[in-house]
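Chemist: predicted coordinates and the sequence they were generated for:
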Amino acid sequence: MRHGKLTPPALRRYGFIVSFLIAPLLLYIVFFVSPNLQAIQLAFTNSRGISPTFEYVGFENFTKLFDDEVFWAAVRHHGVILLAMPLVSLLIALFFSFLLNLGGGQRNGRMAGVWGSGFYKVVFFFPQVLAVAIVGVLFQAILRPDKDGILNSALGLIGIDPVGWLIDPNLALWTIIGVAVWQAVGFYVVLFSAGMASVPKEIFEAAALDGAGRFIMFFRVTIPLIWNTVQVGWVYLGIAAFDCFALVQVLSVDRGGPDNATTVLPLEIWRQAFTYYKFGYSSAMGVALVFLVLTFAALTLRVTRRERIEY
């Protein structure tokens, strides 16, 4: 670049970069930006999706949300999931990652994981290979409310009567959260293992030589060093907590039951659009969901921000 002007080599270089960005950008606009803009437009209409004609009704659909008991029940369920699933998943994943990478202590002067850690990483990651619908079908068999259910059959061996894991309104949501945790943990074990592998082993070895036990090594050394990775995992799991559509669709009684005890916003959006053909109202719910997700992500990144540790 000379005197603020791009030279021919620079132009060719930037042209080469731009040529690779055009196609992804077009795909992003066509398949993400455009549908979202159309959804925002529909949220201000009474569209029923089966007719090309509709009327603009202003904020009427958003006003209805405030009086919709099912909508607020779904929001409360997301609140419960948002508190439970990320916290439990991250704690379990961090604990397993620590064991698989540092839990074996020093071997030959180097920090190592427990015996067979490579095999365990594959085992933990296995649920991620399965589609969510398949996971739901598997747990339908495990959680059947009668004595033929795998879990109830095992409990029957010690004299416990069958439990209605998915038909009891007080248990159904917590059961689905448990399944979501089971599926999520493996991915974050691998993610945190990668974060720990990026930290120089000498830091952990120095802490061990200074007498740091496993408790101190975990909370005072490991977590601060991989905090950025933990922060990313928290945001990802929080966004996942606002979804859960497939698991609730497959596992719950009557799609969100019993008595709306497990309903979530994506399921209600689908129901309003494709069962009641209220596409305008469904789009308003979608806009509300996007607002909740963006608010959560922004607050999480703000609250969990810490000074970066250089090593």
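Modeler: That came in fine, so what should we check first?

Chemist: all contacts plus neighbour counts: C-alpha atoms, from now on.
Modeler: OK.

Chemist: which parts of the stretch 201-311 of the chain are strands?
Modeler: Remark: no strands are assigned in the stretch 201-311 of the chain by DSSP state E, counting those that start in this stretch.

Chemist: buried residues, stretch 145-156. List them.
Modeler: By 16 or more other C-alpha atoms under 10 Å, the buried positions in stretch 145-156 come out as 145, 147, 149-153.

Chemist: just send these back as CSV, with secondary structure too.
Modeler: Output for the buried residues of stretch 145-156, formatted as CSV (DSSP: H, G, I helix; E, B strand; the rest coil):
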residue, secondary structure
145, coil
147, coil
149, coil
150, helix
151, helix
152, helix
153, helix
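
Chemist: for residue 265, state which of these is nearest.
Modeler: Distance to residue 265 across the buried residues of stretch 145-156 (C-alpha to C-alpha) is lowest for residue 145, with 25.9 Å.

Chemist: separation between that closest one and residue 161?
Modeler: Separation of residue 145 from residue 161 (C-alpha to C-alpha, to the nearest Å) stands at 10 Å.

Chemist: do residue 119 as well
Modeler: For residue 119 relative to residue 161 (C-alpha to C-alpha), the value is 36 Å.

Chemist: ok, those two, which is more surrounded?
Modeler: residue 161 (14 against 10; other C-alpha atoms under 10 Å).

Chemist: which of the buried residues of stretch 145-156 lies closest to residue 130?
Modeler: Checking those one by one against residue 130 (C-alpha to C-alpha), the nearest turns out to be residue 150, at 19.5 Å.

Chemist: which ones are touching that closest one?
Modeler: By C-alpha atoms under 8 Å, 6 or more residues apart in numbering, the residues touching residue 150 are 141-144.

Chemist: then this one, side by side with the first:
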Amino acid sequence: MRYGKYRFIASFLVVPLVLYIVFVVSPYLQAFYISMTDWRGFSAEQNFIGFANYAELLGDARFWRAMGHNGLMLLVVPAVTIVIALFLATMTTVAGRRGSVARGGVRGSRFYQVIFFFPHVVPLVIAGVLFAFFYNPEAGLLNGLLRIVGFDWLTRAWLGDTTFALPAVMAVLIWGAVGFYYVVFSAAMKSLPTDVFEAAVLDGAGRFRTFRHVTLPMITDSIQTSYIYLGIMVLDGFALLQVMLPDGGPDGSTEVVAQYLYRTAFTDGRFGYASAIGVALCLVTLVLAVIVLRMGNKERVEY
């Protein structure tokens, strides 16, 4: 009987496992193999060179500079996105009305929910095109508004300035991501038991203390998962940057690892080295996910 049960389960798993191995595991293994060759991408010749590409990668200043840009984005974008999304979700979900706590959101919450989610509906490529015009130094809306209010001294070529180009792109990433994570946190807050909030109110806790000591600890899993997904997004960052700054920005100040990988493969014709870059980026992403998951498991609130 037990053997029949396992055979029945295996009959349902074998097809998904085969598909997963063929379409997910196999490309990873092929990429790792190609990273240990000098393949130029347009010929069948692949000379095995071992870890030579990885040794070159360790001393590649351009790679480490691009990784530094990814690292800066990893520090700023997830943190700012999560803070803004948490604030908006709290105000429209558990902030309450007339000083109450956990009794719905502030007045007009339903309207705000539509407004907050709208940026996520805009495709990232379209957002990149729109914001490229928004940051235009001559005809852009941003500089135009600054001139109208009398802050002409603040106008600049935002995407042409080595100091402000990367922050300008990060602002677009945050703008596009907040709506989705606002929905994630709102759903998490709506699933919390109301009796916990009622107990906090009876103990005299206000909105901030309730959020700090009740709401936040109980949605830690959602925050942790969101950080991982945001981290994966900014460690890539290819689509938006390739639309807004396809040449890596002024003096390479916005080039990220994914863009460097693309140019190495399709401009320089070094597919083996580009694969090594991709494998390194994949390892960094896995390390990030493991670190965040282990940090999140230290303190877990059950309800």
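Modeler: In hand now; what should we look at? Just so you know, these numbers come straight off a predicted model, no measurement behind them.

Chemist: picking that back up, want to throw the buried residues of stretch 145-156 of structure 1 into CSV with distance to residue 76 of structure 1?
Modeler: Below are the buried residues of stretch 145-156 of structure 1 laid out as CSV (distance: C-alpha to C-alpha, whole Å):
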residue, distance to residue 76 of structure 1
145, 25
147, 32
149, 29
150, 30
151, 28
152, 29
153, 32
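
Chemist: nearest to residue 94 of structure 1 among the residues you listed?
Modeler: Of those, the one sitting nearest to residue 94 of structure 1 (C-alpha to C-alpha) turns out to be residue 151, at 26.7 Å.

Chemist: can you tell me what the closest one aligns to in structure 2?
Modeler: Using TM-score structural alignment, the equivalent of residue 151 of structure 1 in structure 2 is residue 142.

Chemist: my guess is that match meets residue 134, correct?
Modeler: Yes. Using C-alpha atoms under 8 Å, residue 142 of structure 2 is in contact with residue 134, at 5.9 Å.

Chemist: quick one: the most centrally placed residue in structure 2 and residue 73 of structure 2, what's the gap?
Modeler: Structure 2 has residue 230 as the residue nearest its centroid, 2.4 Å off, counting by C-alpha atoms, centre = their mean. For residue 230 of structure 2, the distance to residue 73 of structure 2 equals 10 Å [C-alpha to C-alpha].

Chemist: ditto for residue 215 of structure 2
Modeler: Counting by C-alpha to C-alpha - residue 215 of structure 2 and residue 73 of structure 2 are separated by 27 Å.

Chemist: the more surrounded of the two?
Modeler: Taking other C-alpha under 10 Å, residue 215 of structure 2 and residue 73 do not tie; residue 73 has more neighbours (24 against 20).

Chemist: what lines up with that one in structure 1?
Modeler: Per TM-score structural alignment, residue 73 of structure 2 is aligned with residue 81.

Chemist: how about residue 41 of structure 2?
Modeler: Residue 41 of structure 2 maps onto residue 49 in structure 1, by TM-score structural alignment.

Chemist: doesn't that match belong to a strand?
Modeler: No. Counting by three-state DSSP, residue 49 of structure 1 is located in no strand; its state is coil.

Chemist: name the nearest residue to it, sequence neighbours excluded.
Modeler: residue 279 (5.7 Å; C-alpha to C-alpha, 6 or more residues apart in numbering).

Chemist: who's in contact with the one you found?
Modeler: Here residue 279 of structure 1 is in contact with 42-43, 46-49, 272-273 (C-alpha under 8 Å, 6+ apart).

Chemist: if I look at it, how far off is residue 125 of structure 1?
Modeler: 38 Å.

Chemist: then residue 111 of structure 1?
Modeler: Distance from residue 111 of structure 1 to residue 125 of structure 1, by C-alpha to C-alpha: 23 Å.

Chemist: spatially nearest residue to residue 39 of structure 1 (excluding sequence neighbours)?
Modeler: Per C-alpha to C-alpha, 6+ apart, closest to residue 39 of structure 1 is residue 283, 5.4 Å.

Chemist: and the one you found, how far from residue 49 of structure 1?
Modeler: In terms of C-alpha to C-alpha, residue 283 of structure 1 sits 11 Å off from residue 49 of structure 1.

Chemist: of the two, who's got more company?
Modeler: residue 283 (27 against 15).

Chemist: now find how far off-centre stretch 1-10 of structure 2 is within its chain.
Modeler: Put simply, stretch 1-10 of structure 2 sits 41 Å off its chain's centre (C-alpha atoms, centre = their mean, to the nearest Å).

Chemist: do stretch 89-108 of structure 1 as well
Modeler: On C-alpha atoms, centre = their mean, the centre of stretch 89-108 of structure 1 falls 22 Å from that of its chain.

Chemist: what's the answer for stretch 245-255 of structure 2, then?
Modeler: 20 Å.

Chemist: list the buried residues of stretch 304-311 of structure 1.
Modeler: Result for stretch 304-311 of structure 1 [16+ other C-alpha under 10 Å]: no buried residues.

Chemist: distance of the nearest residue to residue 78 of structure 2 once chain neighbours are set aside from residue 75 of structure 2?
Modeler: Closest residue in space to residue 78 of structure 2, ignoring its immediate chain neighbours: residue 230 at 5.5 Å, by C-alpha to C-alpha, 6+ apart. Separation of residue 230 of structure 2 from residue 75 of structure 2 (C-alpha to C-alpha): 10 Å.

Chemist: please apply the same query to residue 135 of structure 2.
Modeler: Taken as C-alpha to C-alpha, the span from residue 135 of structure 2 to residue 75 of structure 2 is 23 Å.

Chemist: these two - which one has more neighbours?
Modeler: Counting neighbours by other C-alpha under 10 Å for residue 135 of structure 2 and for residue 75 shows that residue 135 has the greater number, 24 against 12.

Chemist: the more buried one contacts residue 161, correct?
Modeler: No. Residue 135 of structure 2 is beyond contact range of residue 161, at 11.1 Å (criterion: C-alpha under 8 Å).

Chemist: and residue 148 of structure 1, helix, strand or coil?
Modeler: Looking at residue 148 of structure 1 with three-state DSSP, the answer is coil.

Chemist: around the residue mapped onto residue 254 of structure 2 from structure 1, count how many other residues there are.
Modeler: Aligned by TM-score structural alignment, residue 254 of structure 2 pairs with residue 262 of structure 1. When neighbours are counted by other C-alpha under 10 Å, residue 262 of structure 1 registers 30.

Chemist: excluding sequence neighbours, find me the nearest residue to residue 262 of structure 1.
Modeler: residue 256 (4.7 Å).

Chemist: who's in contact with the one you found?
Modeler: 248-249, 262-264, 267.

Chemist: got any residues that touch both of residue 145 and residue 161 of structure 1?
Modeler: residue 152.
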